[in-house]
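> can't give you the sequence, but here's the structure:
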C-alpha cells in the first residue's frame, strides 16, 4: 500500500514486523507478563468503531520498516486535513485481508463480526 503525503510517497507493509510494532502499542498485562494483542485489539477499533487513532497506529506500524519513514506529526496532520479517513480505513482493512501474515485472522474476525 502506498500513500502520497506532502509530495512524498510512503510505503506500508503489513508483515511480521508490523505485528510486532502493534504488539508494543496494544497488549495485555497479566501479572507483569506482557502479551501482544495488537492485531486483535487494533482491528476491533479499526473495524468496529472506525477509530482514526487506531488507523494512525496501524499506518505507523506498517511503515516502520519502510523508507522513507513517516513521522507521527506528518501522519496526524494528513489525517486531520487531507485524508478521506473512511476510505483509508477501508483500504487498510483490504490490505490486511490480503497480507499473508494477517489475512487468516482478519478474514475470520470480519466474518464473525458480520454474523
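Right, received. Where do you want to start? Fair warning: this is a prediction, and the values are worked out from it, not measured in the lab.

> Please make it C-alpha for all contacts and neighbour counts, starting now.
Noted.

> tell me what the longest helix along the chain is packed against?
When the chain is parsed with DSSP state H, its longest helix is helix 85-98. Counting contacts by 3 or more C-alpha pairs under 8 Å, 6 or more residues apart in numbering; DSSP states H and E, helix 85-98 packs against helix 52-63, helix 103-114.

> hmm, try it at 6 Å
helix 103-114 (3 or more C-alpha pairs under 6 Å, 6 or more residues apart in numbering; DSSP states H and E).

> how about the helix it packs on: buried residues?
103, 106, 107, 110 (16 or more other C-alpha atoms under 10 Å).

> In contact with the first one, which residues?
When contacts are counted by C-alpha atoms under 6 Å, 6 or more residues apart in numbering, residue 103 is found next to 96, 97.

> Need the nearest residue in space to the residue nearest the centre of the chain, chain neighbours excluded.
Centrality entry for the chain: nearest residue to the mean C-alpha point is residue 58, 1.9 Å, by C-alpha atoms, centre = their mean. Counting by C-alpha to C-alpha, 6 or more residues apart in numbering, residue 58 lies nearest to residue 22, which is 7.1 Å off, once chain neighbours are set aside.

> hold the first one in mind and look at this next one:
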C-alpha cells in the first residue's frame, strides 16, 4: 500500500515485520517466572480498535507497517488532515486482511 505524505510516496507493508513491530508496541506484557515478557498478540489487540475507527490505532498500524523512513509525527499529521478517514481505515483493514502473515489472526478474530 502506498500513501502520499508531505508530497512523497511511502510504502506500507503488512507482513511479518509489521507483526513484530506491533508486538513490540501493542503486545500483551506480563510476567513469567519472575521475568517481564512480551507475549505478542499486537494484531489481536489492535484489530478491534481499527474496526471501531480509533485514529491512534490507525497511526500505530501505519507506523508499524512503514517500509520507508516516515515518522510518527508525519503519520499523525496525515491522519489529522485526511479528507476521507473512513476510506483510509477501510484500505488499511483490507490490506491487513489480505496479508499472508496477518490473515490467520484476522480470520480467527472474525474481523
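Arrived safely, thanks for sending. A quick note: this is a predicted structure, and the numbers were derived from the prediction, not measured.

> average gap between the longest helix of the first structure and the second structure?
Its matched residues in the second structure lie on average 0.8 Å from helix 85-98 of the first structure after superposition (mean C-alpha distance after the TM-score superposition for the first structure).

> Pull the residues that contact that helix.
102, 103, 106, 107.

> can we see that at 10 Å?
With contact meaning C-alpha atoms under 10 Å, 6 or more residues apart in numbering, helix 85-98 of the first structure is reached by 1, 3, 12-15, 39, 43, 46-47, 50-52, 54-56, 58-59, 62, 78-79, 102-108, 110.

> Could you list every helix and strand that the helix or strand that contains residue 21 of the second structure packs against?
Assessed by DSSP states H and E, residue 21 of the second structure sits inside helix 16-26. Packing partners of helix 16-26 of the second structure (3 or more C-alpha pairs under 10 Å, 6 or more residues apart in numbering; DSSP states H and E): strand 35-38, helix 42-51, helix 55-65.

> would a markdown table of the ones you listed with distance to residue 97 of the second structure be doable?
Shown next, in a markdown table, are those (distance: least, C-alpha to C-alpha, whole Å):
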| stretch | distance to residue 97 of the second structure |
| --- | --- |
| strand 35-38 | 24 |
| helix 42-51 | 10 |
| helix 55-65 | 13 |
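
> Mean neighbour count, these: which tops it?
With neighbours defined as mean count of other C-alpha atoms under 10 Å, these peak in mean count at helix 55-65, which reaches a mean of 21.

> which element follows that helix toward the C-terminus?
As assigned by DSSP H and E, the chain's next helix or strand after helix 55-65 of the second structure is helix 72-80.

> Which neighbouring elements make contact with that following helix?
So helix 72-80 of the second structure, by 3+ C-alpha pairs under 10 Å, 6+ apart, packs with strand 2-5, helix 55-65.

> would JSON lines of those with distance to residue 74 of the second structure be doable?
Shown next, in JSON lines, are those (distance: least, C-alpha to C-alpha, whole Å):
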{"stretch": "strand 2-5", "distance to residue 74 of the second structure": "7"}
{"stretch": "helix 55-65", "distance to residue 74 of the second structure": "10"}
